[in-house]
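S.K.: coordinates for the following, if possible.
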Amino acid sequence: MAVLDGYLIKPDDNILIASDHAGLELKEIFSQFLIAEKYRVIDLGPNSSKSVDYPDYAYKLAGYISNGTAKAGVLICGTGIGISIAANRWLDVRAALVHNTQTAISARQHNDANVMAIGARILNTENALACLDSFLSSKFEGGRHLTRVEKLKEKPTY
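M.R.: Next up, the predicted model:
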């Protein structure tokens, strides 16, 4: 998926959402919020509180982003760390771990993040929803940031 200079994630776009067991409750809250805001939510699981492995759900979501099926996604685990690491293994996935509205905004404006990762055990619901809203309402600024994001497609040569 190419970098979309200035692309705004908007209502009627497909938003993928997935979590592990620690993020299940917040995933449901996010889904309700997204539906109320008129996004088309595609819930990739899990659907029970049974313990699961976060890479399985991160890979599922990241695969859909990587192949162009969807433009944006949200991943939730206990801290957001593991699930973001797993997602970032996929080509053209730019998963940003956010922990406040400023990191959510910067992730979109400066890094063209197409996946927001968040820790359900780190933020309360109000702050987590504020992060999600900030992520969705921000757009990539392009310019000097575009050059940097394009470099992420290159294989490191160090």
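S.K.: from now on I want contacts and neighbour counts done on CA atoms only, so please keep to that.
M.R.: OK.
S.K.: for this protein, which segments count as strands?
M.R.: 14-19, 40-43, 72-77, 95-97, 115-119 (DSSP state E).
S.K.: could I get the ones you listed as JSON lines with mean neighbour count?
M.R.: As requested, the strands of the chain are exported to JSON lines (neighbours: other CA atoms under 10 Å):
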{"stretch": "strand 14-19", "mean neighbour count": "27"}
{"stretch": "strand 40-43", "mean neighbour count": "17"}
{"stretch": "strand 72-77", "mean neighbour count": "28"}
{"stretch": "strand 95-97", "mean neighbour count": "27"}
{"stretch": "strand 115-119", "mean neighbour count": "28"}
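S.K.: here is a second sequence; please produce its structure as well for comparison:
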Amino acid sequence: MKIAFGSDHVGLELKPTIMEYVKSLGYEVYDFGTKSNERTDYPIYGQKVGKAVANGDYDLGIVICGTGVGISLAANKVKGIRACVCSDCYSAKLSRMHNNTNVLAFGSRVVGPELAKMIVKNWLEAKYIGGRHERRVEELAAIESDNEQKFDELEHSKEFDGKEQFEDQSL
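M.R.: Reported below is the predicted structural model:
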């Protein structure tokens, strides 16, 4: 599995540590930049990683800026990307299981190297479970494509029985 990496200058210090960690888990990695401490803009690298994942050259992406928010917003502007910002392992795991996220973002000013490694491990090891979550991922794609008709069809395709909120308590 191939993982695309990107960061702005603020995420640069943490990125090599996480890339080495991901390699130690058996993944192939590629760094889309930045490779300099010179001030740069996070949208450049969020877009590069987003495009690399969306076009299928890489399976997943990991992006880092100060908070993770800005670079995740940039990645999410690329059609087909479902990027999430995670500062904890549980959210990282469920973002893959429920939302089929394909880009993980975090902030080098928010999480340290050891927590970042745990977040990445939980995210990489989690698998999308589909099922009731598939319709929601399809709704996101309909929003992204500005397909109101498809969104409306999906929105009304299943009534909720009120029990589903308790299905994941074992996680």
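S.K.: follow-up on the earlier one: next, format the strands of the first structure as a markdown table and append distance to I83 of the first structure.
M.R.: As requested, the strands of the first structure are arranged in a markdown table below (distance: least, CA to CA, whole Å):
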| stretch | distance to I83 of the first structure |
| --- | --- |
| strand 14-19 | 8 |
| strand 40-43 | 16 |
| strand 72-77 | 6 |
| strand 95-97 | 9 |
| strand 115-119 | 7 |
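S.K.: closest to R148 of the first structure out of these?
M.R.: R148 of the first structure sits nearest to strand 95-97 of all the strands of the first structure, at 15.1 Å, using CA to CA.
S.K.: post-alignment, that closest one versus the second structure, mean distance?
M.R.: Taking mean CA distance after the TM-score superposition for the first structure, the mean distance separating strand 95-97 of the first structure from the aligned residues in the second structure is 0.5 Å.
S.K.: where in the second structure does that strand fall?
M.R.: Aligned using TM-score structural alignment, strand 95-97 of the first structure spans residues 83-85 in the second structure.
S.K.: alignment lookup: G50 of the second structure to the first structure.
M.R.: Residue correspondence, TM-score structural alignment: G50 of the second structure in this structure matches A62 in the first structure.
S.K.: ditto for G26 of the second structure
M.R.: With TM-score structural alignment as the criterion, G26 of the second structure pairs with K38.
S.K.: next one: N102 of the second structure
M.R.: Using TM-score structural alignment, N102 of the second structure sits opposite N114 in the first structure.
S.K.: for that match, which non-adjacent residue is spatially closest?
M.R.: Distance criterion CA to CA, 6 or more residues apart in numbering; nearest residue to N114 of the first structure, sequence neighbours excluded, is A72 at 4.8 Å.
S.K.: just checking, that neighbour touches L16?
M.R.: Yes - using CA atoms under 8 Å, A72 of the first structure is in contact with L16, at 6.4 Å.
S.K.: give the contact list for the spatially closest residue to S31 of the first structure that is not a sequence neighbour.
M.R.: Leaving aside its chain neighbours, S31 of the first structure sits nearest to V41 (6.5 Å; criterion: CA to CA, 6+ apart). V41 of the first structure makes contacts with 14-17, 31, 34-35, as judged by CA atoms under 8 Å, 6 or more residues apart in numbering.
S.K.: ok, P43 of the second structure to V29 of the second structure distance?
M.R.: Distance from P43 of the second structure to V29 of the second structure, counting by CA to CA, to the nearest Å: 20 Å.
S.K.: which residues in the second structure form helices?
M.R.: 15-24, 42-54, 69-76, 89-99, 113-125, 132-144, 148-155 (DSSP state H).
S.K.: buried set for the first one?
M.R.: Yep, that's helix 15-24 of the second structure we're talking about. By neighbour count with 16 or more other CA atoms under 10 Å, helix 15-24 of the second structure contains the buried residues 15, 18-19, 21-22.
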